[in-house]
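# Coordinates only, no sequence provided:
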């Protein structure tokens, strides 16, 4: 059964809220949970909740008079960071579900059908939740994933980067999810014509917007961000608008879109560090320098999932960033590039030792190795 949009005035005790779709105010309610009592519904209303998405298949037969609603967790309640290994299966599930839904979206556009936005909302929320628990896991999983469909991979990678970026900026949950949705859908029009895959990004924007016009209940800001993501701050991009007219969400989408294209393991020979330097050269004329610096800080100089060569010649997979020492992440050592043999896999926190440092990023395929074998 499809999810249902419900106005707060019509919400009943015993409902399961999948996501908050519309909300005003400063306190943001997380998207999922049971609403058990009339008092809980009133609490949501006072927080500014206007419209929610519910799952009619989940229903409490007897809504008890409990004192609070489960969706009352707010952004100012910071949960403990999940352990890497604990988050891995959850992040993997969220990524697989996103891949499944994104394939459906692309197929829908190819066949001139409407996009099921409820599915997009659901996976956007799943990505946001995983990032909130431990962003390094999803970043790592996404980077080592390989898809035969380049459009599919690009859109999902942009969504993962956007999830981390928006959360790093402490944006409200509903805004984070909207930005993730925009990242998933920003190139949707390219599914209509393979020529778009080789053309400049701005050429496919009209097709993307036209496809999205057929979708009911799409927030106007999502279309706006997509329409502006190829604009440049100096007015030289497309459309011909300049800094004062370009929305913050559009500037963020431009950054993640450009970064992903430059660093995609399947289509680029640039490492993350070189890509970051190249993007910084595009500021302040094309990209927002302050946002770009925050983005680089967010995902790390060596993002999780990158393969690096240490000063000893050993190769390692980057697992987790160090906020205080961005040049010294936690890595998994597995191969010696000089002696050309495998090493017993071990986790090494570069920020807690003096012997090893990162020399450079490497393309593991040059050694005839597949990174997915060393997870």
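Arrived safely, thanks for sending. All of these numbers come straight from a predicted model, not from anything done at the bench.

# rest of the way, CA atoms for contacts and neighbours
Will do.

# Tally up the residues packed near residue 194, please.
Under the neighbour criterion other Cα atoms under 10 Å, residue 194 is assigned a count of 10.

# so who does residue 174 touch?
If you count contacts by Cα atoms under 8 Å, 6 or more residues apart in numbering, residue 174 has them with 20-23, 28.

# how about a cut-off of 7 Å?
With contacts taken as Cα atoms under 7 Å, 6 or more residues apart in numbering, residue 174 has the following neighbours: residue 20.

# where's it relative to residue 250, distance?
Residue 174 is 16 Å from residue 250, where distance means Cα to Cα, to the nearest Å.

# here's the one I want to compare it with:
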């Protein structure tokens, strides 16, 4: 039986089924193993892991919820967020905004690529170009954030570092808007999101792109990107103070287990706590050379599992309201055995978006696209329910066609 346990319940002789740390570089060669000696327990706690899964059929048992019981509890927490406050008014339709969002996303990618190359070679950084790109990204997000969110789902694994930076920039802009920050602060925070990983330009690409477990020395080198990036930007004039928070604090954890400073709780600046959530959400829901992405819904569930330990739980809830459980561009399977692409979030419910239905699973053929509002009953344009997220690659669906 698979059970979810806290690290305080671990004992020598238990078998770890899953360290439940897909975004942490834990110090073990495998993601499952038997805890053989006390040193194994100390290493688990030192890695910042707070909850994990054990297999009681292969090691000692303990009184703890099963994996299924823990999943039900998480699902109930998410459903409590289903009735949400309507988001800020969007001034443009999705179809109208997509072209502008695509241009802004592309410009942001080109700029951060150039900035990181300049940082790698020790050249002067073109911060003004970065500020200009950020303004366009933020403007698109404020007109209709769904357009930018749909683009971040179509990232190329080979350009992960750059595209991750642009995605964090865009999501931080949306998050900052939803917590009530003014336009000037939104621009400064989003600039920090775009530049938050700039220190990686000073870390070996061979280490950053390594597909196997990092050695302790390599892990220390990767963690140094925070300090390297901070040192780099602090040598430059004209960097707004708020811009440093995403860069310097995105790896700090709410329980103090993060780095480089190991600060905890509300000692971590609000923008830093926001940045940690955004950075991890994008990382675990993106395809990388060593990582299969989680669906948006699965990524949200992981944030809830880790909130209270690694993340500010109240801010996790605010973030979920910001991005939605099924973001625009998500391919979903409906109870009617049809596939559809989410094209609009409903103001009244995170779980009942508008879906553009376009494929019949039972008969394996495309349908004439039909927009279904899942918040409405049968006979009034609704009457269906999402049962799962689906992989566009598996069904060979070009999601962009249906946006």
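Received, thanks. All of these numbers come straight from a predicted model, not from anything done at the bench.

# what residue of the second structure matches up with residue 325 of the first structure?
Aligning on TM-score structural alignment places residue 325 of the first structure opposite residue 349 in the second structure.

# Could you look up the SS state of its match?
Under the three-state scheme (DSSP: H, G, I helix; E, B strand; the rest coil), residue 349 of the second structure adopts coil.

# which position in the first structure aligns with residue 244 of the second structure?
Alignment note (TM-score structural alignment): residue 244 of the second structure maps to residue 223 of the first structure.

# show me the contacts for the residue nearest the centre of the first structure.
With distances taken as Cα atoms, centre = their mean, residue 160 lies nearest the centre of the first structure, 2.1 Å away. Contacts here follow Cα under 7 Å, 6+ apart; on that basis residue 160 of the first structure touches 127, 139.

# and the host helix or strand of it, which residues are buried?
Using DSSP states H and E, the element containing residue 160 of the first structure is helix 150-168. Applying a neighbour-count criterion of 16 or more other Cα atoms under 10 Å, the buried positions in helix 150-168 of the first structure are 151-168.

# Now do stretch 284-295 of the first structure: which range of the second structure does it align onto?
When stretch 284-295 of the first structure is compared against the second structure (TM-score structural alignment), it corresponds to residues 308-319.

# Next, count neighbours for the residue mapped onto residue 104 of the first structure from the second structure.
Structural correspondence for residue 104 of the first structure with respect to the second structure (TM-score structural alignment): residue 114. Residues within reach of residue 114 of the second structure, counting by other Cα under 10 Å, total 17.

# Tell me the spacing between residue 114 of the second structure and residue 120 of the second structure.
Counting by Cα to Cα, the gap between residue 114 of the second structure and residue 120 of the second structure amounts to 10 Å.

# mean distance, the longest helix anywhere in the second structure to its aligned residues in the first structure?
Counting by DSSP state H, the longest helix found in the second structure is helix 94-121. Its match in the first structure and helix 94-121 of the second structure itself, once the structures are fitted together, sit a mean 1.7 Å apart by mean Cα distance after the TM-score superposition for the first structure.

# Report the buried residues of that helix.
Residues of helix 94-121 of the second structure classed as buried under the neighbour-count rule (16+ other Cα under 10 Å) are 94, 97-98, 100-102, 104-117, 119-120.

# by contact count, what packs against the next helix or strand after that helix?
Note on helix 94-121 of the second structure: by DSSP H and E, the next helix or strand toward the C-terminus is helix 127-152. In terms of contact count using 3 or more Cα pairs under 7 Å, 6 or more residues apart in numbering; DSSP states H and E, helix 127-152 of the second structure is assigned the packing partners helix 94-121, helix 160-178, helix 183-194.
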